[in-house]
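J.: Sequence unavailable; structure follows:
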């Protein structure tokens, strides 16, 4: 309750409508228990004054609070110890001056005085109760002077509606506007009151700054319309000529009683004379979205997606459930924000289609907030798993058409021979990457780091990772304490390092290719390391030493001079010791304690302490991917990236020799990554019994694993493709171009020669994908989303660049020169031709 606000008390069962409406526009009223609350506008907050001589029951008080009352005022003797279970501040102790009070309930008191009180007496009561004090002077008709005297102490004055009027102030009654304005002062020579106009609800967005006179406030309060005072034209009734009128919801004074705020519902083109919603620009966020959806609902272009959305309730319902599924599955802060925004969009579309406004939603939220009783909070039976509520089970149910908790976890099955070409193309599709939308979202983050460097990094790391950093980078030598690990973990990392190093060392291009293309003309090609590389290792609370190994080792083998390893810090600002240890092994020259788009930006542009790099590697969420795509196209950054990234995927080809348990385990090893993971089984002429055994193994193994709820969703989206031959299976696989390809075949080694598109191949029953992820030696940073058609996985040569050279002798130029001159002149590039001609002329003189 704002300190200088007048608190009208509705002391009559049938108040004058205009007077009651004006009282409600002051934001808060006091009503007796007998008053019909339906007479109050929905936006008006109210406190109930208990008037019965008998104490109310706890249930009765709870019912009033649940129905929307902000507070209940009880006479001092009515207080009972049972009320202590109610939320603090929801009960107000009312007493007449001189009576004994219950100090336990004195957070807020209504002080009823039978004689006028000076400021000193009011102040003494404030100090005694160390909380809010309401003043009700019942000594006679209230005066403007009494209201004005209480205002500096922040004490709202209760005035019965029977002592207020919409007419002129008299000895018997105060004009309600005069009473409200009594404590309001202006430090301007013309007496005008600065007034902020804000949108209701729309998050309280400021529409503009105006001035009010006492006359304009009176008219606005009584008419319910936006009325202000123009220093040029006098009394200004907003929208009188433009049609952009306003409905007043609430008028409040600030804490110093020298400024007003008008909370309004704006109609028409907007508040500003430039026909924008606000004098400070357009609306943003939910307010802007609501405006756009309302406009589209009224006149969406025929054939547009929005028109389709509003015209197809089933599509809208499905999208809401889909986005709820994705929000439930999101884990990082960035992903949760992204998916929540999508869900809000479709949910608000549903609201607009039913005539529900954001204002209606906020009113409902306010009503819920006033409740002191809550239902148990368990989910409905169709969203429950084993009798316990689970967000992931809700996601699974949403995705699988309200999948029952005991429904089998199974894949969709297709016989390739009977699938039409149009549907076959759909089987190859991955989830749509919202690249443009994500780049627009990550751009402010990237720009902040580009422009403000370390300061922006600290702010963003505090915001996203809850880590308050001192230094944003760590440089070697790294402390032993930061790398302290259990012996078995250290030994496992050491063995993985040896294997991965051995394989990547063999990949290094150390030879010089020389070819004499014609006598006297020798062309060569040689490799050089990329000097400065950035390695992004997802983390925070996660522990991902494997990614640090897979990126750091080829950089080390290639001979990169600057290796910047970026990973999100833990809340205490430290890096997980596993990653610290790997950073030491691979020779990292700098560890950047940051994640997300901010880490990518820091490496791309450099900061005061973070070195700029030439190429950025590493997986990450959609924020990281979008930032990498953004900076690689910025000529100011001059940075390359390894490859686009998408959800993890595996394609398993199995014939009659395949072990059902092995196949199921391989499918689930990727299905657990996330609800968007892509899992495909290509079954070569399997019997129904064999295929059924694989499906049963998938269901059984998934239920025994911790991430079962994620797998319920990802497996339900996954495919079983039935084919007749190995050739058909590999043809489908090459068209699909999977990140991981696992061959459960009788002659798995013999099938490798037919593989054209895959990130990495796992040959035979005892080559699980997990080995490649961690320690066999191959790299696990691989192309996804079908990019295996164009990209290789990360390897040592990813960290090298190749330079060509040529050396031409005199004799060689004599033979090659005329060819070059002819081609240069053919293209009209005479200077090119001349560079050869002058040499040929010199040779001719010898």
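T.: Perfect, thanks for sending it. Just so it is clear, the model here is predicted, and its values are computed rather than measured.
J.: From here on, just use CA atoms for contacts and neighbour counts.
T.: Fine.
J.: Leaving out the residues flanking it, which one is nearest to residue 555?
T.: Distances taken as C-alpha to C-alpha, 6 or more residues apart in numbering place residue 799 nearest to residue 555, at 5.8 Å, with adjacent residues excluded.
J.: since we're on the closest residue to residue 581 other than its chain neighbours, how many residues are nearby?
T.: Spatial nearest neighbour of residue 581, excluding adjacent residues (C-alpha to C-alpha, 6+ apart): residue 483 at 5.1 Å. Around residue 483 there are 19 other residues, counting by other C-alpha atoms under 10 Å.
J.: isn't residue 483 right next to residue 575, touching?
T.: No - under the criterion of C-alpha atoms under 8 Å, residue 483 is not in contact with residue 575, lying 9.3 Å apart.
J.: where exactly do the helices run in the stretch 451-600 of the chain?
T.: All helices of the stretch 451-600 of the chain, identified by DSSP state H, counting those that start in this stretch, fall at 454-465, 487-507, 545-558, 577-585, 596-605.
J.: Let me know which of those is tucked in deepest.
T.: Highest mean neighbour count among those (mean count of other C-alpha atoms under 10 Å): helix 596-605, with a mean of 29.
J.: tell me the angle it makes with helix 454-465.
T.: Angle of helix 596-605 versus helix 454-465, following axes from the mean of the first three to the mean of the last three C-alpha atoms, to 10 degrees, is 150 degrees.
J.: then this one, side by side with the first:
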């Protein structure tokens, strides 16, 4: 049994300072109201605590996030009594095992999973208040004894739960064991506290303390040091352990240190290719083995070589066990099919679903359902940065050679030169039709008109006091790098949405970056055409994090830029965030980015075909696109008509497979009024907001958070994507709360100036000196005082 005390963690900084105490208890409660999704996953995945519970606040996390917690180390969910419906939803709708959902009853949480223990509110203690004295008090308050000498029977086991011996503890020895974090007991023969290993050197690190089911015996889990626990110099007082896997691991660790060079084990450690081959050989022999004796023989051989690889890479059996324990906690499972090369047949194509392509429907009053609908995909930032960092560092250090290496690796194209310089060769325009040129020219001109109108024509000047003239004037960012994604679609529209404002702002150098096509190593002629039209100096033939790094740091042939703009996948976004925070790069970015998204607000009078087409135009971007329809007073008939229109139109699209997967996690949210719908939209802060409602113009004033708004039935989002004139490089993932879409000012910085006359100095000088004196900055004060003294504006004896 674990101790009835439950340390509460509401910030990870506290955990780091109290880790040793919590380890002794063996359990922890994460405060879901204070910790973020990322922090919870980080803790549950990385920290080795046997029991990790999570207090689950209502509505904060989506269903997918909750399942992710349970799949990644969270053993139990603690839910307040008033949120019992959440518990019902988890068990009945998400199939979470009921023993992993703990609902408060009369101030008590009765945990049933892994360990059975009741935790009352007064036993849930902030980790910040946890101390050695508190732990000692809890242990002594829990355990009891009927022995005349008042000692407590104590079973000592190692980290693999193997029994080392049976000893006794006193109240003082327990307190000392907790204080030192060591194996400390009571010696009945010497009638004194016994610190294990103090004289023999065979000490113990105390890992955890628990009690048995009747609380009349203790269990100390320890890490045994040196030869063993027993005074006879055996690992256990009950004799040596059988060799087994733990013994084999210990032997291999020793052989790693001292095996002779000519030994087979040393050869395995020195020759990783041989070791890998032996693992594959033994695995194959195990699959071919028949009968109990042969199977056990071949399995033992496989375990030997597998364990040798673990030891060679500093991976312990305990690490493997922790991983197994994590997998045991999973509430969802992968399909588990073998890779094609192991089943001797090509990988089967994914089943093409044939059911209706419909959105889920929830009511706005269903807070859990709405929370799920408005939840965006989890961005695994730490995992992605782990992959991105070495790419960035390699390009930064090795320049073009690293860039060419990654282009061959990730794009499947072997190039001799990663840069296409202007003027661009005619061969790069092959395949560009006159119709496409005209379409691009129209779009470029409309975007130019709208962004040119944003360009400040005069210096802003304000006389704040007589003789004090303040001004503000723009200057273009000198060099900009524009990232044009490749991915599953050709995107010349992104090129013009970024290139035209850069040209309008008069940036001195514009650099494009776009991944080359696998077929011929070129970028699309449409992108090259736009690059020529906006005056780009070169096109970097690379994508991903490597392209971002090349522009941020520069290479032998690629200039270092001052700002990088443009959308991309999670690796591009991670790379942009990295270089933005690296002082060596001195490079800013436009905004963070996530998957494309649209929120449509429609009422009963909306044209269902228009609504469906707007939803699908965003759904075809990718399976992780966010598509939400907020319906205002929609009838059941209208909802079905929209669903039918979505299905019928989707089947006509060439990217129907992508659309089907996107719509599968998209939602119609039903509201009772326009104000409620706009409030929900502001909460979500969509990249694109489409108003297909009566008197749409009247509701624009209620929009607080959106990247771009499309007003009325005849304003599809597609027009803003290509040709209306507004910019389609917009904030996603809720960043519309803080960021604007790309505009002319995005490519400028603004400098302020001030011009002060003697009259102006007289008007503000005393205020400056007063504040400077208060801040203790005498140099600042003297800069004004000296001038005013020479002008005769203050007395000579002025202090």
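T.: Sure thing, it's come through. Bear in mind the structure is a predicted one, so any value in this text is a computation, not a measurement.
J.: overall similarity of the pair, as a TM-score.
T.: TM-score of the superposed chains, computed with TM-score structural alignment, normalised by the length of the second structure, equals 0.60; 516 aligned residues with a C-alpha RMSD of 3.3 Å.
J.: now residue 9 of the second structure: how far from residue 119 of the second structure?
T.: From residue 9 of the second structure across to residue 119 of the second structure, the span is 15 Å (C-alpha to C-alpha, to the nearest Å).
J.: To what extent is the aligned residue in the first structure for residue 640 of the second structure buried, counted in neighbours?
T.: In the first structure, the residue paired with residue 640 of the second structure is residue 692, using TM-score structural alignment. Residues contacting residue 692 of the first structure under the criterion other C-alpha under 10 Å number 13.
J.: burial measure for the aligned residue in the first structure for residue 717 of the second structure, as a count.
T.: Structural alignment (TM-score structural alignment) places residue 717 of the second structure against residue 769 in the first structure. Neighbourhood size, residue 769 of the first structure [other C-alpha under 10 Å]: 23.
J.: what sits against the counterpart of residue 684 of the second structure in the first structure?
T.: Alignment note: residue 684 of the second structure maps to residue 736 in the first structure; criterion TM-score structural alignment. When contacts are counted by C-alpha atoms under 8 Å, 6 or more residues apart in numbering, residue 736 of the first structure touches 428, 757, 786.
J.: Which position in the first structure pairs with residue 579 of the second structure?
T.: By TM-score structural alignment, residue 579 of the second structure lines up with residue 631.
J.: wait, isn't its match in contact with residue 603?
T.: No - in this structure, residue 631 of the first structure is not within contact of residue 603 by C-alpha under 8 Å, at 9.9 Å.
J.: distance of the counterpart of residue 473 of the first structure in the second structure from residue 714 of the second structure?
T.: In the second structure, the residue equivalent to residue 473 of the first structure is residue 419, according to TM-score structural alignment. Going from residue 419 of the second structure to residue 714 of the second structure by C-alpha to C-alpha gives 42 Å.
J.: again, but for residue 21 of the second structure
T.: Residue 21 of the second structure sits 64 Å away from residue 714 of the second structure, going by C-alpha to C-alpha.
J.: And those two? Which one has more around it.
T.: Under the neighbour definition other C-alpha under 10 Å, residue 21 of the second structure and residue 714 were set side by side, and residue 21 has more, 22 against 10.
J.: Show me what whatever helix or strand the more buried one lives in is packed against.
T.: In the assignment (DSSP states H and E), residue 21 of the second structure maps to helix 12-25. Where contact means 3 or more C-alpha pairs under 8 Å, 6 or more residues apart in numbering; DSSP states H and E, helix 12-25 of the second structure is packed against helix 132-142, strand 204-211.
J.: Which residue numbers in the first structure does the next helix or strand after it align to?
T.: Using DSSP H and E, the next helix or strand after helix 12-25 of the second structure towards the C-terminus is strand 27-31. Alignment of strand 27-31 of the second structure against the first structure: no match, by TM-score structural alignment.
J.: do the same with stretch 614-627 of the second structure
T.: Residue span in the first structure matched to stretch 614-627 of the second structure, by TM-score structural alignment: 666-679.
J.: what does that stretch rub up against?
T.: Contacts with stretch 666-679 of the first structure, where a contact means C-alpha under 8 Å, 6+ apart, come from 326, 329, 430-431, 647-652, 680-681, 698, 702, 707-708, 710-711, 713-715, 717-719, 768-770.
J.: Endpoint to endpoint, that stretch covers what distance?
T.: End-to-end distance of stretch 666-679 of the first structure (C-alpha to C-alpha): 9 Å.
J.: From the chain's centroid, how far away is that stretch?
T.: Taking C-alpha atoms, centre = their mean, to the nearest Å, one finds stretch 666-679 of the first structure lying 23 Å from the centre of the chain it belongs to.
J.: Then stretch 157-173 of the second structure?
T.: Centre-to-centre, stretch 157-173 of the second structure and its host chain are 41 Å apart (C-alpha atoms, centre = their mean).
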